[in-house]
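>>> Predicted coordinates and the sequence they were generated for:
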Amino acid sequence: MLNTPSPTISSFGYEIIRDHVLSSVLGKHEDEVLYWAGKDLARKFPCKTQGELIAFFADACWGTLELIKESKDGRIFHLTNDPELLQIKQRSFRLEAGFIAEQIQLANGYLTECYDEKREKQQYIMFTVKWDVKERIIQTIPTE
């Protein structure tokens, strides 16, 4: 068997697609489409635990996701990444927000939304996750 190196995607190539091609194609609907795409990705790559969610972010090279605060109806995560990526004004983090929302919704069974906020000075993205304990969703994945 031939020992060939596995193909890798350069961060430059990823940034071209993420920051320029997608925004050109999606236009003013970029944030909404990316959010729903993130939810769809979460259904295709379900994470059964919070640890798997955090590992997925690392494996996808989306950055380091960290749980900061948890309450009965929400969570706050911080995402750190290359500080240069946070300086890109048009960079949307709605894909990641949709992914987080759907993963938590699948795990806890309640209607869940996630909002992202870029904190450039602190060099992280804050994701605020909220779920409605009055809005039960049938589809869930068993957690460990």
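Now that the structure is in, tell me what you want to look at. Residues are numbered from 1 along each chain as shown.
>>> from here on, contacts and neighbour counts on C-alpha atoms
Fine.
>>> How about the secondary structure of Leu26?
The three-state label given to Leu26 by DSSP: H, G, I helix; E, B strand; the rest coil is helix.
>>> Any figure for the gap between it and Ala97?
17 Å (Cα to Cα, to the nearest Å).
>>> who's more crowded, these two?
Legend: neighbour count by other Cα atoms under 10 Å for Leu26 and Ala97, higher for Ala97 (25 against 13).
>>> Was I right to think the more buried one contacts Tyr35?
Yes. Between Ala97 and Tyr35 a contact is recorded at 6.4 Å, counting by Cα atoms under 8 Å.
>>> Centroid-nearest residue for this protein?
The residue lying closest to the centre of the chain (Cα atoms, centre = their mean) is Glu96, at 1.8 Å.
>>> Comparison target, given below:
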Amino acid sequence: MTHIHNTVPAFGYEIIRDYLLPTILGKHEKDVLYWAGKDLARKFPCTDIQLIISFFQDAGWGVLTLDKEEKDGYIFHLTNDADLLKIEERSFRLEAGFIAQQIQALQGCLTECFDEKREKQQQVVFTLKWDKKEKVD
């Protein structure tokens, strides 16, 4: 059986992501996108960090790299072609929620992710922190 991979043109993705969603979600955009990212992670579970990185690449979200491991968290960087990331105008809460839920499932404890745009470097930094005292199923 042959699979044909159709790709969504970048312009079509940008219309939805950068114009339609902010219009629909309004002032709740960041919160809704974070929880939508967590829900998306439940639908596409990744059993290790490399699969999370691969998911980002496959989804066209950019190149995610694990920069630092700490005892209670991770720091990831997201980079890509400047035209694709749209750092200045895009919220990255969808990606943050996705990573938070994936790491929470891997660690088995409450995990939060904070995103920081670094426009000059054309990258987004995701800082994850978990609490080993707050176990989750």
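Nice, thanks for sending it over. Bear in mind the structure is a predicted one, so any value in this text is a computation, not a measurement.
>>> where does the TM-score land?
With the length set by TM-score structural alignment, normalised by the length of structure 2, the two chains reach a TM-score of 0.94; 137 aligned residues with a Cα RMSD of 1.8 Å.
>>> how far away is the nearest residue to His78 of structure 1 once chain neighbours are set aside from His20 of structure 1?
Excluding the flanking residues, the one nearest His78 of structure 1 by Cα to Cα, 6 or more residues apart in numbering is Met126, at 4.7 Å. Distance check for Met126 of structure 1 against His20 of structure 1: by Cα to Cα, it reads 23 Å.
>>> Which one of the two is surrounded by more residues?
Taking other Cα under 10 Å, Met126 of structure 1 and His20 do not tie; Met126 has more neighbours (22 against 13).
>>> After alignment, which residue of structure 2 pairs with that one?
Here Met126 of structure 1 is matched to Val125 in structure 2, going by TM-score structural alignment.
>>> Its match: what's it in contact with?
Contact partners of Val125 of structure 2, counting by Cα atoms under 8 Å, 6 or more residues apart in numbering, are 75-78, 115-118.
>>> Structure 1: helices as residue ranges?
For structure 1, the helices defined by DSSP state H cover 11-16, 22-26, 30-44, 50-59, 83-87, 94-108.
>>> Can you give me the buried ones in the third one?
Which is helix 30-44 of structure 1. 30-31, 33-42 (16 or more other Cα atoms under 10 Å).
>>> quick one, longest strand in structure 1?
In structure 1, assigned by DSSP state E, the strand with the most residues is strand 124-136.
>>> Give me the mean deviation of that one from structure 2.
Superposing on structure 2 places strand 124-136 of structure 1 at an average distance of 0.5 Å from its equivalents, by mean Cα distance after the TM-score superposition for structure 1.
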